[in-house]
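Participant: sequence unavailable; structure follows:
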């Protein structure tokens, strides 16, 4: 009997978007604790591009987690096609979405089918199509675990102390840098859900989008430096990182905190100007079907929304990665599977 096959994007070598190949491969079999998902959409995330570029280990896991050829991708939305004998929470025909096997590079979501741990999945929000649902898992869970509830006790590879989200409420001011991106637009909405006042920082083209999501104040970083305009912020969520990210320490009030989602660079001058009584705390997002289910209920209720920057057919994954490389993404980029 012939082995069933599917189409998938695979890497046979590392490099630019041109190394993404549209291959025919065997359909995976779900192992213990897994379900087979017929993929309808897969989200495009920074770790997918890091893997494509040659990163084979993730922070906290020094051993290589992949070998070529490999199917990239972690964010998925689809329909359960088969279940392992020990799975009780899902049945064939259920619509699901999830962040698969993260931290790690073995999610294999850029495919027509994927074998997914049942614990990484949640029921797809009924009010979302698969493209919007696939845009949620990594970005939404990152914002949730930074701002609402870490939800696990795994040691952080980035700092000794565990990350503890700050209590947010009506007396709290939160600045979100990179507010129009995947993590940023969820962080803005979750902070508003908790009652905080939110200052959104992005380029001017995103102003109306972010005000529509609930931003109380918008700063166009191409016209003014946020650190020159803002003081006495309780929390900065920096989704951009990189050189100069320490400047946001100057915006904090005593006792405030900076949460760098991506690695930042902080000099002694930045810390000195902040006055010393501030916290810098980060973490690493992890798969969680339970937390994703909570996000799903907020999405179904319309409390938070997910934005799509653009969608591309699975076969055009190269174009999707090229779009990501151009930057200024509003929401998320998603691959759709016919």
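Facilitator: Perfect, I can see it now. Note that this is a predicted model, so its numbers are computed, not measured.
Participant: okay, CA-based contacts and neighbour counts for the rest of this
Facilitator: Fine.
Participant: tell me the SS of the closest residue in space to residue 124 that isn't next to it in sequence?
Facilitator: In this structure, residue 124 finds its nearest non-sequential neighbour in residue 96, 4.4 Å apart by Cα to Cα, 6 or more residues apart in numbering. Using DSSP: H, G, I helix; E, B strand; the rest coil, the three-state assignment for residue 96 comes out as strand.
Participant: quick one: residue 96 and residue 123 touch, right?
Facilitator: Yes: assessed by Cα atoms under 8 Å, residue 96 is found in contact with residue 123 at 4.5 Å.
Participant: higher neighbour count, the two?
Facilitator: Between residue 96 and residue 123, counting by other Cα atoms under 10 Å, residue 96 is the more crowded of the two (27 against 21).
Participant: contacts only, for that one.
Facilitator: Contact analysis of residue 96 by Cα atoms under 8 Å, 6 or more residues apart in numbering lists 77, 78, 79, 80, 121, 122, 123, 124.
Participant: residue 97: neighbouring residues, count only.
Facilitator: With other Cα under 10 Å as criterion, residue 97 counts 33.
Participant: now swap in residue 136 and tell me
Facilitator: Residues near residue 136, counting by other Cα under 10 Å: 31.
Participant: and what of residue 140?
Facilitator: 24.
Participant: touching, it and residue 295? I think so.
Facilitator: Yes: using Cα under 8 Å, residue 140 makes contact with residue 295 at a distance of 7.4 Å.
Participant: now for those two: what residues contact both?
Facilitator: Common neighbours of residue 140 and residue 295 (Cα under 8 Å, 6+ apart) do not exist.
Participant: go through stretch 286-297 and flag the buried ones.
Facilitator: 286, 287, 288, 289, 291, 292, 293, 295, 296, 297 (16 or more other Cα atoms under 10 Å).
Participant: another structure for you, compare them:
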């Protein structure tokens, strides 16, 4: 089968479509015939070798590394002990391990059943593929913040994939959302549930405190602004960086500081799927490309400005 791998770290040109053996599910695993795989920033970090610098990936531990976390498709084989899924089920899933020989950019991928759930019924595979990593990241970041209903939450990068899900989920938890995004995205993020808005380019701490005296109760930093976002949080508030790496700030003024890396969670994935089908969560696809377009997808991702995810369709 065909899969995208990286043999030598580098730019988008390092992505190679290779013929590889079809993976076989082990105990507790399922094999998914991939219909769509979302392209995420963590894929670019892996491809470039930055994950080795952060310490999350050991360089040289494999001859080739798989790329891609998000998959939507159909179960075509199940391993021993798997009872929740059967061949033919439409599913979504996330590969939450970085150091693997195969990722979701492939014609088939094997995932732990605990990281797989039924796909939303009301959207196509491309839209469904944007849900696992980004939806779980937003959900688990909100859990870490642990803010009560009525509290104020700043979401930076609110028009992005993680930020958009975070705004919708936070509003549904009863939080008052302050969204930070480009000026042209104000209507978009307010439509997602943001009550207040701060344009990108302004000093985020000053701008937020002008709207919320004393600062917000918590911040979900999807834009990775680090200390600039923390400046908008009140004393002894809460802060979560999304896959922050070296830009996680110090816990100034007694702030609870966390860094969220999503973990596969079938129950949470199932709830996210149900929210999509209920019209309460909005998957967004910027563009679809074939598997051979992986390098082009990474080049587009590097340019920025996307609203939704690029999705590879094997």
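Facilitator: Here it is on my side, so go on. Worth saying up front: this structure is predicted, and the values here are computed from it rather than measured.
Participant: so can I have JSON lines of the buried residues of stretch 286-297 of the first structure showing distance to residue 108 of the first structure and secondary structure?
Facilitator: Listed next are those as JSON lines, based on distance: Cα to Cα, whole Å; DSSP: H, G, I helix; E, B strand; the rest coil:
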{"residue": "286", "distance to residue 108 of the first structure": "16", "secondary structure": "coil"}
{"residue": "287", "distance to residue 108 of the first structure": "14", "secondary structure": "coil"}
{"residue": "288", "distance to residue 108 of the first structure": "17", "secondary structure": "coil"}
{"residue": "289", "distance to residue 108 of the first structure": "17", "secondary structure": "helix"}
{"residue": "291", "distance to residue 108 of the first structure": "21", "secondary structure": "helix"}
{"residue": "292", "distance to residue 108 of the first structure": "19", "secondary structure": "helix"}
{"residue": "293", "distance to residue 108 of the first structure": "21", "secondary structure": "helix"}
{"residue": "295", "distance to residue 108 of the first structure": "23", "secondary structure": "helix"}
{"residue": "296", "distance to residue 108 of the first structure": "22", "secondary structure": "helix"}
{"residue": "297", "distance to residue 108 of the first structure": "26", "secondary structure": "helix"}
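Participant: residue 62 of the first structure: which of the residues you listed is nearest?
Facilitator: Distances from residue 62 of the first structure to these, taken as Cα to Cα, are shortest for residue 286 (16.8 Å).
Participant: what's the match for that closest one in the second structure?
Facilitator: Alignment note (TM-score structural alignment): residue 286 of the first structure maps to residue 263 of the second structure.
Participant: need the contact list for the residue lying closest to its match once chain neighbours are set aside.
Facilitator: Excluding its sequence neighbours, the residue lying closest to residue 263 of the second structure (Cα to Cα, 6+ apart) is residue 96, at 6.0 Å. Counting by Cα under 8 Å, 6+ apart, residue 96 of the second structure touches 69, 262, 263, 264.
Participant: same deal with residue 255 of the first structure?
Facilitator: So residue 255 of the first structure contacts 234, 277, 278, 279 (Cα under 8 Å, 6+ apart).
Participant: give me the distance between the second one and residue 87 of the first structure.
Facilitator: From residue 277 of the first structure across to residue 87 of the first structure, the span is 49 Å (Cα to Cα, to the nearest Å).
Participant: residues in the second structure aligned with stretch 200-207 of the first structure?
Facilitator: Mapped onto the second structure using TM-score structural alignment, stretch 200-207 of the first structure covers residues 179-186.
Participant: now do the same end-to-end measure for the matching stretch.
Facilitator: OK, stretch 179-186 of the second structure end separation, Cα to Cα: 8 Å.
Participant: the counterpart of residue 288 of the second structure in the first structure: helix or strand, and which one exactly?
Facilitator: By TM-score structural alignment, residue 288 of the second structure lines up with residue 311 in the first structure. In the assignment (DSSP states H and E), residue 311 of the first structure maps to strand 308-313.
Participant: now do the buried residues in that strand.
Facilitator: 308, 309, 310, 311, 312.
Participant: same thing with stretch 40-53 of the second structure?
Facilitator: 40, 42, 43, 44, 45, 46, 47, 48, 49, 50, 51.
Participant: which bit of the first structure covers stretch 83-91 of the second structure?
Facilitator: So stretch 83-91 of the second structure sits over residues 88-96 in the first structure, by TM-score structural alignment.
Participant: likewise for stretch 31-48 of the second structure?
Facilitator: So stretch 31-48 of the second structure sits over residues 36-53 in the first structure, by TM-score structural alignment.
Participant: what is the end-to-end distance of stretch 40-50 of the first structure?
Facilitator: End-to-end span of stretch 40-50 of the first structure (Cα to Cα): 23 Å.
Participant: so what's residue 260 of the second structure up against?
Facilitator: Counting by Cα under 8 Å, 6+ apart, residue 260 of the second structure has contacts 137, 140, 141, 240, 241, 242, 243, 244.
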